[in-house]
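In: Sequence isn't available, so here's the structure alone:
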């Protein structure tokens, strides 16, 4: 297993088909683009033509949503083969997946479902991560989840669970700050304390996104990881706190639903780049 190349410590954006032509014609100043692996598993066609052209100009982050790393059944070998072909073809600077499951027997569930944090689950996830890394020939990043319920049988703290997987497998971690906020509000955790306890030395990439908000049956706040709006102020403040702890780091702005015009996405990336530049300037002053 060899590590992927490093993404630049800048803001990245998700690559959307409606923006292909504009990106190629205007060459915007973006640190990198992320693509969802499952959208490019066909053998050819316009998606690959555009992605090949963009990959010549920008670093790529490949993000999977269908491996079902936390599933109890064996990983889908054909899916892994398709992932390997994508990685061999585009040589992305980062590959990541979710700490979640999304399959049951032969059915695929279009959602990222939570796991009970037990020793049994830990062993299963660690074995799956090792299999993924061995098959793909690259180090992967595992993303912390956004969750809406907790399992009574959980015996391991979420942060300790992620740290143990990284220690056992050598994988890295993808720290999604929006997921931290969503889970913290939903479960009554302190999001700053979560960031402060997180094993930051394993982090290879950060995610930001917008959440939706409603109330649960008892009238308490309930956040939903919706990816359909700009990054919320509380999430961005938490991100600035994280940067103060970890320093400049590649950061993706996720906006997957109700996708706006590209200039609006670029404005979000510019806001993130400014925050990264601020922490870099502060580090220089301290040094």
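Out: That came in fine, so what should we check first? Because the structure is a prediction, the values reported are computed rather than measured.
In: going forward, measure contacts between C-alpha atoms and count neighbours the same way
Out: OK.
In: List the residues that contact the closest residue to residue 11 other than its chain neighbours.
Out: Spatial nearest neighbour of residue 11, chain neighbours left out: residue 251 (4.8 Å); criterion: C-alpha to C-alpha, 6 or more residues apart in numbering. For residue 251, the contacting residues are 9, 10, 11, 12, 205, 206, 207, 208, 272, by C-alpha atoms under 8 Å, 6 or more residues apart in numbering.
In: Going by neighbour count, which of the residues you listed comes out on top?
Out: Using other C-alpha atoms under 10 Å as the neighbour criterion, residue 12 leads these with 32 neighbours.
In: Helix, strand or coil: sort out it for me.
Out: strand (DSSP: H, G, I helix; E, B strand; the rest coil).
In: can you count the residues close to residue 194?
Out: Counted with other C-alpha under 10 Å, residue 194 comes out at 16.
In: Let me fix that, I meant to ask about residue 238.
Out: 18.
In: For it, identify the helix or strand it belongs to.
Out: Secondary structure from DSSP states H and E places residue 238 in helix 233-246.
In: Alongside the first one, take a look at this:
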């Protein structure tokens, strides 16, 4: 499987609200990320719009329904349609989540948690091997936000991800907000998580907002909070420059507001990189 070269840049998730901004103007981003399932079609307006955006910016294809944790395996039809999209768009990379979303008869459209066990790891690695072989490329997989744990758990999430990457050759998409959310909800040290993941396998970082409370909920509907920015700084200090993007899926503001937020990420990354170099 071909290696995924590092890509150092700052981007946004492409959402319908901002289509005209990207099509008609010169948006100062280094890449955009799209939800795979929205474009896994044979043709039509969404795909034509994506091709127009792709002519201006590198694109990352990010899925929410591969379901690498499904005991039934991955859908053949899903992989065929995803490969068609990837071959057509030629993305920087293709990514999805460490989760399961479907049974043989039902798709929940939710990123459901997995027990962190050896048996689950075997299922996940088998499914990743199949997906990467079908696509003809290595993939990235994202750590999910978590609201429950299983009594059967045999390892931490970062240990699971590390072993998964080692066994399959896949890469990691580190969602810093999800680390922050899960650390709060399960009372573990977020910095221990950062220290435990294999830095050389991380190719991208996600930043997003969440709903605070006794249980934090990952909502992607507000600005990145100060605690997540601090954790992002710690991540960059360990990882070095890595592709970073802001996710916003609810209460989407005008594009200039998201670009202002992305500028914060640029400043933090620049400062941390300079400090490490010194």
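Out: Received, thanks. A quick note: this is a predicted structure, and the numbers were derived from the prediction, not measured.
In: what's the counterpart of the residue nearest to residue 11 of the first structure in the second structure?
Out: By TM-score structural alignment, residue 251 of the first structure lines up with residue 244 in the second structure.
In: which one in the second structure is aligned with residue 224 of the first structure?
Out: Matched across to the second structure, residue 224 of the first structure falls on residue 217, judged by TM-score structural alignment.
In: was I right about that match contacting residue 211?
Out: Yes - taking C-alpha atoms under 8 Å as the definition, residue 217 of the second structure is a contact partner of residue 211 at 5.1 Å.
In: who's more crowded, those two?
Out: residue 217 (18 against 14).
In: ok, residues contacting stretch 143-163 of the second structure?
Out: Residues outside stretch 143-163 of the second structure that contact it (C-alpha under 8 Å, 6+ apart) are 97-99, 111, 113, 115-118, 121, 172-175, 177-179, 181-182, 185-186, 193, 196-198, 215, 218.
In: In the stretch 51-200 of the second structure, mark out all the strands, start to finish.
Out: 59-62, 94-97, 100-102, 107-112, 140-142, 171-175 (DSSP state E, counting those that start in this stretch).
In: got the contact list for residue 238 of the first structure?
Out: Contacts here follow C-alpha under 8 Å, 6+ apart; on that basis residue 238 of the first structure touches 177, 191, 192.
In: from the chain's centre, how far out does the helix holding residue 238 of the first structure sit?
Out: Its chain's C-alpha centre and that of helix 233-246 of the first structure lie 16 Å apart, by C-alpha atoms, centre = their mean, to the nearest Å.
In: Average offset of that helix relative to the second structure?
Out: Compared with the second structure after the fit, helix 233-246 of the first structure shows a mean deviation of 0.7 Å (mean C-alpha distance after the TM-score superposition for the first structure).
In: Tell me which residues of that helix come out buried.
Out: By neighbour count with 16 or more other C-alpha atoms under 10 Å, helix 233-246 of the first structure contains the buried residues 235, 236, 238, 239, 240, 241, 242, 243, 244.
In: and the angle for it with strand 172-176?
Out: Relative orientation of helix 233-246 of the first structure versus strand 172-176 (axes from the mean of the first three to the mean of the last three C-alpha atoms, to 10 degrees): 150 degrees.
In: Give me the distance between the two termini of stretch 160-176 of the second structure.
Out: 17 Å (C-alpha to C-alpha, to the nearest Å).
In: quick revisit: of the contacts of residue 238 of the first structure, which is the nearest to residue 215 of the first structure?
Out: residue 191 (19.0 Å; C-alpha to C-alpha).
In: For the stretch 151-287 of the first structure, which segments count as helices?
Out: For the stretch 151-287 of the first structure, applying DSSP state H, counting those that start in this stretch gives helices covering 158-169, 177-187, 191-197, 233-246, 262-286.
In: Quick one: closest of the ones you listed to residue 27 of the first structure.
Out: That would be helix 262-286 among the helices of the stretch 151-287 of the first structure, by C-alpha to C-alpha, at 11.5 Å.
In: by contact count, what packs against the closest one?
Out: strand 11-14, helix 233-246, strand 251-253 (3 or more C-alpha pairs under 8 Å, 6 or more residues apart in numbering; DSSP states H and E).
In: buried set for that helix?
Out: Buried-residue list, helix 262-286 of the first structure, by 16+ other C-alpha under 10 Å: 262, 265-266, 268-270, 272-273, 275-279.
In: And stretch 3-18 of the first structure, by the same measure?
Out: Buried, per 16+ other C-alpha under 10 Å, within stretch 3-18 of the first structure: 3, 4, 7, 8, 9, 10, 11, 12, 13, 14, 15, 16.
In: show me what contacts the nearest residue to the first one once chain neighbours are set aside?
Out: When you say that, I think you mean residue 3 of the first structure. Spatially, and ignoring its direct neighbours in sequence, residue 3 of the first structure is nearest to residue 139 (4.9 Å; C-alpha to C-alpha, 6+ apart). Contacts for residue 139 of the first structure (C-alpha under 8 Å, 6+ apart) come out as 1, 2, 3, 4, 95, 133, 170, 171, 172.
In: which of those residues are buried?
Out: Looks like the contacts of residue 139 of the first structure have 3, 4, 95, 133, 170, 171, 172 buried, using 16+ other C-alpha under 10 Å.
In: Going by distance to residue 231 of the first structure, which of those wins?
Out: The closest of those to residue 231 of the first structure turns out to be residue 95 (C-alpha to C-alpha; 22.8 Å).
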